[in-house]
Structure formats: structure tokens, C-alpha cells
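# no sequence for this one, just the structure:
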């Protein structure tokens, strides 16, 4: 398809995509819920085991020819698809708002981020290495794995799906996307638009529940699972994938620490720390979840954080002012889980520097899954709010005085996804950053992963990584040719 051709996809009817064809369901359809209103959204099909079998067969068939295309051809098709996707920019923004509750400005950022992500991948190359001596030439190339199963989360349904699709396609794999049942709509539509560009079977999408993810992970003809989600589910995926020794990339939960040095500008830094904790209503795997502030500035810094947190406006839906920063929790299950952190903190008598011990207040919209942004002032080290990841807009602060001790405290977790260090003395901040046990550490910024660098976790935050030039290799097998020189 040429970029000038007008795409005619409609955004109020949803299908699975199997072998290039729109496929409905024979079973009772599923539906998402608008988290702003609590109202049911459109029906979506639930993939059967036969749907998955058909998708796997189509993906393996398509792999034979797709894997033999040149990287230039794959980049060209990615670029053509970006032009198709751009025709539906407003449709995707409106759909993302409805299924996630994101404020319009942040839904727009995610929708546009898909274009940037795909575009960046068209600048990458697959590395190749050649070593020669008097006896032989050794050439190391990287070849595609086969069929990738992408199990995607609900917090960033578009960008995190594209984070798996773009590198998989660029490296010559075919891919089957399974969106979260909480946010199926934008992923189903994104893959539908891809049928206007890519050959049948190269990119497919099947929606369903946990059974579908298990079938994907166990299937002998799926060669890699890329999973983003909880640690508990990631362990199940890895266990299932082990039965066929398929490759896995697991991007799991985090309990990210931010260390604030005493020389920061409090007025400028405190609001940034709050945004790092509460971005997307705290529903970010690398959101700041523990804040360690030097004791010399602790009281003033927490007060500044609290003032900014109290000024944040919440809202959602199609009609919303531009100054709305936070939307609701995306689904009822997570909403109820986040509230248990409030209940525990209230029962233990912890100090609320900002927010309500009851999680909500009269200023919030009375419908939907809204929670007041909340700061817990200096809970003990063994408190639940310190030890666990809430995945919602509630964050603890603690003072520190000794650098060695605070580094140990920051690393005292079974997770290691992201971390931050803030300080005017950049050399000192970077020295601390190098000692933090996390896959991505940010100096003088809250956590902002980018497709320019590999993204993955340490400890139980994951296995492997993806994105960036290095991340391409997680979708490849190394293939080495040892060519010995003839001795005449």
C-alpha cells in the first residue's frame, strides 16, 4: 500500500486478526470498562484455542518468506505503516482515552510515541562481526528466531505493544500480539492497520484471557515470548516456556528508588519527583516508588512535594481541561489493590503528608476509579508501602544521612528495574548511580525509558531486555560461519 492511499478502518467494531483476516468470536464476547465512568465499552472477540492454532500456523508459514526479506525492505514497510497509522491519529487518541482513562495530553504522547518508536527502529542495523586470521574467516551474524508471542500489559497498551512489534519485525520474525483483556481496543486496531501494509501472517493479534497467554507460552511452534507484566505472572510464563526451551524476555515489576542529594534546588526538584512517582497515576513499572531525601533538606522537600501533589488536578473523559495531569486507575482489580496500601498505612498510623487515608475525597470525580495522589511521610523500613510495589498514586518518603547506608537501603529489594539520583554535583550523583542495582538509572530526571537504549531489569524485575540496538539481539539467534582457507 502506498502512503497516499486512504485507510478506511472504522473504530467501533473490533476483531482478532488471523492470517490477514478479520476474525470474530463464537464465544461470548469480552468487553473493557471505561475507568472514568465505570461503564462497559464495546464487545471484543475472545480467541479460541483454534484461533491461536491458526495464527501460529500462519505465522510460521509467513516466516519462511518474511525472514528472507532484506532489512531495507522491512524498514520500508515499517515506514509505510507509520503513514497509515498517522491517518488515524485522532481515532487512536480518542480510543486510548476511553480504554485507559488517560488525560488527553498524555494519550496524545503515547499515540505519537508509537510513530517515534517505529521510526527510530528504521534507523537501526543488525550487527555483524568479521574476524580473519591466516587460517580462517569467522563471520557472526544474527538471524531471526521465528514466531514471537507478545503478551502485553494494560498501562501503555500501544507503546508497549509497539516496543515488541518493531524489533521483532525489523529482525525478520513474525509476531502474534496478545493485548491485555483490560485494554484490548487500541492494540486490536493497531494490528488491523498493519494488514494494509504487511503480508498476511507477519503481524497478528488475538485477544483473550489468561488461558490464551498460557497457550502461547506452551505452544511448541512459538519460538519466543516477550512478556511485560507482574513478577508473579512472569514466573508462570517462564515456567511454561521452559517446557519447549523457547526464548523469553520478561519485563516485570519494579520498586524504584530515588535518592535526593542535599544540594538540589528544592523548588525545582520536588515537583519533578512527584511527577516521577505519579506519572500515569503511578501505573508505570519504572515509576518512582521509594524516595530517599537527605535529612538536611527533608522537611522542606517533603513540604514542597506535598504542596505540588495537592495542586494536581485529576480528571478524564473526552471533555477535559488542559491542566489535568492524572486520570483514574485503569481497572477495578488494580483500584482495589491500591486501596489496600491506604488501608494498611492508615491502620499502622503512618503520617499522610498529602492525600487522604481513605484513598479518595470529595474533590474527586464520583464515578470511576480515581485515587488521590498521596505521600506517606517516613514509614518504617519494614512497612508494606516501602517493601511492595503499589502501582498506583501513593509513595513513601524517608530521610537519610549516610551515603553508604542509603545506597544499601535503595538496593534492599528483590527488584531492580529503574532508579534515580538527583544532585547538583553530577559527578557524585553518577558515582551513586553506578552502584544502584537496576537496569536503568536516571540522573537528574525521573524515569523516562527511551527506544534508544536497551530496557530490562535486574533481580526479579526481569530476564533479558529489549529496545535499542542491543535489544534487537533478544529477537535473534547468533549464527557463526567458520570459513577455513584452502591450502593449495
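Sure, I can see it. Predicted model only: the values in this text are computed from it and were never measured.
# C-alpha only now, for contacts and for neighbours.
Noted.
# Now do the residue nearest to the spatial centre of the chain against residue 398, distance only.
Central residue of the chain (CA atoms, centre = their mean): residue 160, 4.5 Å from the mean position. From residue 160 over to residue 398 the distance is 32 Å, taken as CA to CA, to the nearest Å.
# so what's the residue nearest to residue 443 when sequence neighbours are not counted up against?
Closest residue in space to residue 443, ignoring its immediate chain neighbours: residue 421 at 4.9 Å, by CA to CA, 6 or more residues apart in numbering. By CA atoms under 8 Å, 6 or more residues apart in numbering, the contact set of residue 421 is 258-261, 429-430, 432-433, 441-445.
# from the middle of its chain, how far away would the strand or helix carrying residue 421 be?
Element membership of residue 421, judged by DSSP states H and E, is strand 418-422. Centre-to-centre, strand 418-422 and its host chain are 18 Å apart (CA atoms, centre = their mean, to the nearest Å).
# also this one, for the comparison:
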């Protein structure tokens, strides 16, 4: 059985120890992942620190060209990585699954390569000229999650190295293998030390984020871990970009044509089996439209095949790990015990972390499935009478990553959209991110943004050069 390895200073490191990774669809072993120790964290950070000065001296054009080479490597190896991702993470190859994730990896590499942050004249008169330059921060500690492990790792890696930083990446301990293979492949285009990995649980993540030579922390994951990272940053004063997930609300405005929006509503909620930070976790529907929404979503759900994502006909796979499987199952059980209308769809395989597609009606604010981010294929559908009540409900929780409005009159929704307390408010879509559009959370869903020009700025620091004429 293969043992995968970390990339440290351009070489594949011999693991201090290892642990086994299993396919969430069938329990089969995928091989062994390395488990780093404190010494390997030190070696990785030291390698990144030594490489950073030289990497930063490369011209902007050189770093752009190398980034484009990385995009080509991702494209050339997308089939291999997609299959490995499906076996490890569980998402299907087809539909909005592993091949889709690999397409996103390519796109989110090409776009930062195309962007520039040239010096900006911020003030000039007869006596002086002041220009603002964007320079690298140094070594970036990137901590990636298990739900979109390759795509989100690329979101962290590519802007950082594009702007002259070096990176030490820690993938989730649940999904390290595909990420380690991706880093091994793209490191062929990079000088040694520019991109390094360490692996393990939260203790290794903590050693990385506390490290005194870290100059920036990028983290996507839970709010609880995010709070620990904020405390860790006090030891090195590293600025942080935090994306801490959300309990996204969607509001269907009264009188909307439900049949027209039903398919987009469904995938807005059940993309990646609901294991997506910015997907619909709470659906608010005017009481007169409630039955139509339940009927249309039920019709779509009943057509979905649940199973091993290596089957090309499957669009709904397993949950990634036992912890998440048990959490979602318990939340649905709690709703059922409370007398909610629990409707389950799909024939679920006996083996693996599979759950049926679940719609839960007759549920209210305050119940666990509404108030706790489920991160799985169970959608609470909540009636409202007055639109103001729906906005109050949508904003009542601390989460504020995304939200959406659904309507037949999208041109009339700008004022309504500003009432939703979220980093992004979509209209007639949900989770529709784009590599040119800044993305980040409000409230307890984190701070800082990724993507586009603002995302590049987030991995740099400003330097003003003021010249007396």
C-alpha cells in the first residue's frame, strides 16, 4: 500500500509516522498519509523562509509565467487528481463534483496569473511624489479544509506565490492524499522551498500557525478553530484571512415562480452533499408558496441517484467522514423527534457514510437543524408570513458568509439585498463565486477577502516611497 509524502524544500520527505486513509463510499484503504512532527514543521517553515527572498526578487513576469505553468500542470493531471479526489473526499466525478473542482483549480490559477498590482501614485505636487507599492509578506501558513480540499488549497497557494510569498500548506487530516499529490506535481514548476506541506491534526496546525517565522495565516474551516488561530497570531503578529463557514439563509420572495427556480435552489443547497461553506442551509418560504417549494424540491430529489462517485451516473455521494455523518444524522433525528415533516429521498447504499437527501418542513427558528450549521444533505424549509419576518430570521444568527434572494423581479432586489447581513448576497443563485469577485464573510463567518485584485492585496503589505523633488 502506497505511503504518500510531504513536499519540503523541493523533496519528498520521509514521514515521521503515518496513518491510513479510507474511501468514505466503501471503506477501502487508499494508502497511508504522512503525519508530521514539530521538527518537520520547523524544516518546512525554514525552507520557505530561505526561499522567499530569492523568490520575491523574481520579476513579476517570471512569477506570472511560472503560475501559468502550474495551471497547465493542473490541466494535464486533472483526470488523475479528480479520481483520487473522488475516492478520498467522496464527491462524484460527474456534475458539480471532482472534475468541476479540478476545472476550478485551473481557473483560480490562471486568473491570479493574469492580474497585476503595479505601483500607484497616491499623491504628487510640486514638492513631492508618493507611490504605494505592494510587496510580499513573507511565509504564508495555509490551512485547508476537507470539503473542497484541492480548490481551496489553490485559493490559498496561488495568490500567495504569485505575489512573491512562499507557502507552507497543511491540508485537512481527513483529505491529505489528493492535496499532497497536487503539490508534488505543481512543485515541479517551482524553485525548492516556495511551496511546502506538513500534515496531521490540529496540533500540527497549531504549531504551524504559532511559528515565529510565519508572516500571514490563511484558514478555511470551523469558527472554533478560527478563534484558536486568532489567538495564535498574537505570537507572530501575522495578519489573517479567515473563512469560517456559514449557516446561509435563502429567502424566496412572495409570488415567485417556484418551478423556474427549483433546480437552482436544489443545487444551491445540495452541492457537494451540502458540504459547502456557502450553500443554502436555511430556506425561508412565504407560507402561500410552501407546498409548491416542497413539491418541486421533492420531485428533483426523488430523481437523484446516491452512491459511489466513481459511477458516472451518480451525482450525490457520501459524506466525507464519520464525524460529519453522525452530526447530520443526529440533527435530522432531533427534527423528527420534534414532530417536523422529514422527507427522505434516494436509495442509500448499506456501506459508506451515505445519507438520503432530506427535506425538513414544519420547522422553526430555534430548532437545532435551523440554528446549527448542518453541513450535509438535510435542508430545513421554514415558513414566513411577512417578508420583514424572513429578513429578521435570516439575520438572527452570528453566521454571515452568504445569503440569497429568489424572485421573478431581480432588478428590484438591490435594496432588499442590502438588508441581508452577509459577505455576499446572491440573487436567483447561491454560492456562485468567481475568481475576479472578492469573497469573504461578515460577523462570525470570518474576515478578510479572497479572489481578484483584493485577494492579491490580502497577501501583500503596502510600502510607500515618498520622494522630495
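Sure, I can see it. Treat the numbers as computed from the prediction; the structure is a model and nothing was measured.
# Quick check: TM-score for this pair?
In this superposition the chains share a TM-score of 0.96, using TM-score structural alignment, normalised by the length of structure 2; 466 aligned residues with a CA RMSD of 1.5 Å.
# follow-up on the earlier one: so which elements touch the helix or strand just after the strand holding residue 421 of structure 1?
Next in sequence after strand 418-422 of structure 1, counting helices and strands by DSSP H and E, comes helix 426-433. Counting contacts by 3 or more CA pairs under 8 Å, 6 or more residues apart in numbering; DSSP states H and E, helix 426-433 of structure 1 packs against strand 418-422, strand 440-443.
# sorry, back to before: tell me the counterpart of the residue nearest to residue 443 of structure 1 in structure 2.
Residue pairing (TM-score structural alignment): residue 421 of structure 1 is matched to residue 405 of structure 2.
# next one: residue 221 of structure 1
In structure 2, the residue matched to residue 221 of structure 1 (TM-score structural alignment) is residue 213.
# now residue 22 of structure 1
Under TM-score structural alignment, residue 22 of structure 1 pairs with residue 12 in structure 2.
# What is the equivalent residue in structure 1 for residue 188 of structure 2?
Per TM-score structural alignment, the equivalent position to residue 188 of structure 2 in structure 1 is residue 196.
# Three-state assignment for its match, please.
coil (DSSP: H, G, I helix; E, B strand; the rest coil).
# Likewise for the one 4 residues further on?
The assignment at residue 200 of structure 1 comes out as coil when based on three-state DSSP.
# Surely it is in contact with residue 22?
No - assessed by CA atoms under 8 Å, residue 200 of structure 1 is found out of contact with residue 22, at 11.2 Å.
# now the strands for the stretch 1-150 of structure 1?
Remark: strands assigned in the stretch 1-150 of structure 1 by DSSP state E, counting those that start in this stretch are 16-18, 21-23, 30-33, 40-44, 129-132, 136-144, 147-151.
# gap between stretch 452-469 of structure 1 and the chain center?
Centroid separation for stretch 452-469 of structure 1 versus its chain: 11 Å, with CA atoms, centre = their mean.
# in a strand, that's where residue 344 of structure 2 is, yeah?
Yes - counting by three-state DSSP, residue 344 of structure 2 falls inside a strand.
# show me what contacts it?
By CA under 8 Å, 6+ apart, the residues touching residue 344 of structure 2 are 356-359.
# The aligned partner of it in structure 1 and residue 310 of structure 1, how far apart?
In structure 1, the residue paired with residue 344 of structure 2 is residue 355, using TM-score structural alignment. Per CA to CA, residue 355 of structure 1 is found 7 Å from residue 310 of structure 1.
# And residue 157 of structure 1, by the same measure?
29 Å.
# what about the residue nearest to residue 14 of structure 2 when sequence neighbours are not counted, how many neighbours?
Nearest non-adjacent residue to residue 14 of structure 2, counting by CA to CA, 6+ apart: residue 5, 6.7 Å away. Counted with other CA atoms under 10 Å, the neighbours of residue 5 of structure 2 add up to 25.
# OK, contacts around residue 434 of structure 2?
residue 451.
# quick one: secondary structure of the residue opposite it in structure 1 once aligned?
Matched by TM-score structural alignment, residue 434 of structure 2 corresponds to residue 450 in structure 1. Classification of residue 450 of structure 1 by three-state DSSP places it in coil.
# Kindly provide the distance from residue 450 of structure 1 to residue 131 of structure 1.
For residue 450 of structure 1, the distance to residue 131 of structure 1 - CA to CA - is 32 Å.
# Could I get the full set of helices for the stretch 1-150 of structure 2?
Along the stretch 1-150 of structure 2, counting by DSSP state H, counting those that start in this stretch, helices occupy 38-57, 60-76, 78-89, 98-114, 149-162.
# Of those helices, which is nearest residue 139 of structure 2?
Residue 139 of structure 2 lies closest, by CA to CA, to one member of these: helix 38-57, at 6.1 Å.
# now that closest one against strand 128-136, angle please.
Interaxial angle, helix 38-57 of structure 2 versus strand 128-136 (axes from the mean of the first three to the mean of the last three CA atoms, to 10 degrees): 140 degrees.
# counterpart of helix 38-57 of structure 2 in structure 1, which residues?
Going by TM-score structural alignment: helix 38-57 of structure 2 matches residues 49-68.
# Check which residues of that stretch are buried.
Across stretch 49-68 of structure 1, burial judged by 16 or more other CA atoms under 10 Å covers 51-53, 55-63, 66-67.
# Show residues contacting stretch 20-29 of structure 1.
With CA under 8 Å, 6+ apart as the test, stretch 20-29 of structure 1 has contacts from 15-17, 43-48, 192, 195, 199-201, 204.
# ok, now with 10 Å
13-17, 42-48, 51, 55, 58, 191-192, 194-196, 198-206, 208 (CA atoms under 10 Å, 6 or more residues apart in numbering).
# Show me which positions of that stretch end up buried.
Buried, per 16+ other CA under 10 Å, within stretch 20-29 of structure 1: 20, 23-24.
# Could you check how far the nearest residue to the match of residue 344 of structure 2 once chain neighbours are set aside is from residue 350 of structure 1?
For residue 355 of structure 1, ignoring the flanking residues on the chain, the nearest one in space by CA to CA, 6+ apart is residue 374 at 4.1 Å. When distance is defined by CA to CA, residue 374 of structure 1 is 12 Å away from residue 350 of structure 1.
# For the two, indicate the residue with more neighbours.
The neighbour comparison of residue 374 of structure 1 against residue 350 (other CA under 10 Å) goes to residue 374, with 26 against 18.
# Fine by me, thanks again.
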